[in-house]
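S.K.: have a look at this fold, sequence not included:
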């Protein structure tokens, strides 16, 4: 990797870290950039996952105020994220990359719909089941597990999926939902990263370039995201989700 290529990857990491802190889908920037500078797609995916972990840390830290009072639910849901990520990482290394090509855009589209209708859906669910479950119940755990499988496999738009799921099953504000999403995304990325370190080929220069940019981007994204009103944030999330669908289908 040349100096200019490293700078381009670092800039992509900066943008990805900021986007991941606000909504997710940062991999749609860094992964194509790594492939464009000549890195094998599977190696690029692995290296990108590892490199984005520091940005996930800074993004989660930036939402520390919104995380207050969520420890118990995140411990429960985090188990699903970790288990799912392990399975997803193994699938990445052993399955045909085209397996999720049809399913993933559908999942992202469903997540966008959930984000849009979340306020009404929360009210409807609460009326049917009484007091909302403080941790989302078994349905949310299974959904987070599934999102973890997807995140360990590729991860682009993982944040959109998580926000849609968490927002639908928990009666909580969107910023607190986004904070929970950041922690669960961090667990997914970190778990997959450990797995990849043990059994996959890694381009360490790519990891370093992505990580440097993503760390700063995570801080900046958290500062910006926490100031966005909930309706505007929903618009950002849905827009990113639609872009992700377009890139995955036509890219």
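M.R.: Yes, it's here. As the structure is a computational prediction, the values presented were derived from the model and not from experiment.
S.K.: when you work out contacts or count neighbours from here on, use the C-alpha atoms and nothing else.
M.R.: Fine.
S.K.: please enumerate the helices of the stretch 1-150 of the chain.
M.R.: In the stretch 1-150 of the chain, helices defined by DSSP state H, counting those that start in this stretch lie at 3-22, 27-36, 41-62, 71-94, 103-129, 137-153, listed in chain order.
S.K.: just the residues contacting whichever helix or strand comes after the last one, thanks.
M.R.: This means helix 137-153. Using DSSP states H and E, the helix or strand that follows helix 137-153 towards the C-terminus is helix 158-169. With C-alpha atoms under 8 Å, 6 or more residues apart in numbering as the test, helix 158-169 has contacts from 20, 23-25, 107-108, 111-115, 118, 121-122, 125, 132-133, 136, 140, 143-144, 147, 150-151, 174, 177-178, 181-182, 185, 237-238, 241.
S.K.: what does stretch 224-235 give?
M.R.: For stretch 224-235, using C-alpha under 8 Å, 6+ apart, the contacting residues are 21, 22, 63, 115, 116, 174, 175.
S.K.: dropping in the other structure now:
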């Protein structure tokens, strides 16, 4: 690995860690970077997943104040994330990549619509009977599906999670973003363990993605926590649109 390649991976890791802490979709930076440097798609995908775990840890720590009081909620939803991630990781190692090329952009677009419509939907739902304080079975199934997607590829899983959590939970967007960070970390960590055991991981790529995302996750959390709900919502939708364009035309 040349010094230029090291710098490129480190820089991509910083950017991805920061974006993941605020919104999600950091893989849309690191994954193409590894591909451009000549890594095979599966190797790039699994190495990227393992490397971004470090940034997920600093992102969660940066949002620790917003996580207060969410322990029971995250224990329930976290089980869905872990199970879904195992399913998605196994699918990655057994199915062709094209299997998700059609459904993934649709899921991201739906998530963007949910994020935009969240205030109105929450106002409507507040007048209805909420089935469960932690989102109920439909949210759990949605988190399970998002976990499977995250274990398979992962780019924009944060946008999908925020869309789901924002609709089914009556909570502030920053607290929802903090919960998203925990669930994304569970998905990536579960897939990382699976990949480390049975997938072709390039550990040099993992090292430099990890170092970059470690710094990026810390910086992203500091910035993201200061964004007002409206600005955060706009940023989420913009990242989602970029994700769709990259997945469809990239």
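M.R.: Okay, I see it. Note that the coordinates shown come from a computational prediction; the quantities given were computed from them, not determined experimentally.
S.K.: quick one: which of the contacts of stretch 224-235 of the first structure is nearest residue 209 of the first structure?
M.R.: residue 21 (18.3 Å; C-alpha to C-alpha).
S.K.: which residues does that closest one contact?
M.R.: 56, 59, 60, 182, 218, 219, 221, 222, 225.
S.K.: hmm, which of the residues you listed are the buried ones?
M.R.: With burial judged by 16 or more other C-alpha atoms under 10 Å, the buried subset of the contacts of residue 21 of the first structure is 56, 59, 60, 182, 218, 219, 221, 222, 225.
S.K.: which of those sits closest to residue 202 of the first structure?
M.R.: So of these, ranked by how close each gets to residue 202 of the first structure (C-alpha to C-alpha), first place is residue 56, at 19.1 Å.
S.K.: for that closest one, which non-adjacent residue is closest in space?
M.R.: residue 186 (5.1 Å; C-alpha to C-alpha, 6 or more residues apart in numbering).
S.K.: cool, and residue 218 of the second structure?
M.R.: Per C-alpha to C-alpha, 6+ apart, closest to residue 218 of the second structure is residue 58, 5.1 Å.
S.K.: just give me the match in the first structure for the one you found.
M.R.: By TM-score structural alignment, residue 58 of the second structure lines up with residue 58 in the first structure.
S.K.: on that earlier part again, and of the helices of the stretch 1-150 of the first structure, who's closest to residue 205 of the first structure?
M.R.: Between the helices of the stretch 1-150 of the first structure, helix 3-22 lies closest to residue 205 of the first structure; by C-alpha to C-alpha that is 7.8 Å.
S.K.: measure how far stretch 120-135 of the first structure is from the centre of its chain, please.
M.R.: Centroid separation for stretch 120-135 of the first structure versus its chain: 25 Å, with C-alpha atoms, centre = their mean, to the nearest Å.
S.K.: in it, what counts as buried?
M.R.: For stretch 120-135 of the first structure, by 16+ other C-alpha under 10 Å, it's 121, 122, 125, 126, 132, 135.
S.K.: what residues does it touch?
M.R.: Under C-alpha under 8 Å, 6+ apart, the answer for stretch 120-135 of the first structure is 72, 73, 76, 77, 167, 168, 169, 170, 171.
S.K.: one more pass at 6 Å, please.
M.R.: 73, 168 (C-alpha atoms under 6 Å, 6 or more residues apart in numbering).
S.K.: so which residues of the stretch 151-251 of the first structure form helices?
M.R.: Using DSSP H, counting those that start in this stretch, helices in the stretch 151-251 of the first structure cover 158-169, 174-199, 204-225, 230-250.
S.K.: now tabulate the ones you listed in JSON lines and tack on distance to residue 68 of the first structure.
M.R.: JSON lines is the format used below for the helices of the stretch 151-251 of the first structure (distance: least, C-alpha to C-alpha, whole Å):
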{"stretch": "helix 158-169", "distance to residue 68 of the first structure": "16"}
{"stretch": "helix 174-199", "distance to residue 68 of the first structure": "9"}
{"stretch": "helix 204-225", "distance to residue 68 of the first structure": "16"}
{"stretch": "helix 230-250", "distance to residue 68 of the first structure": "19"}
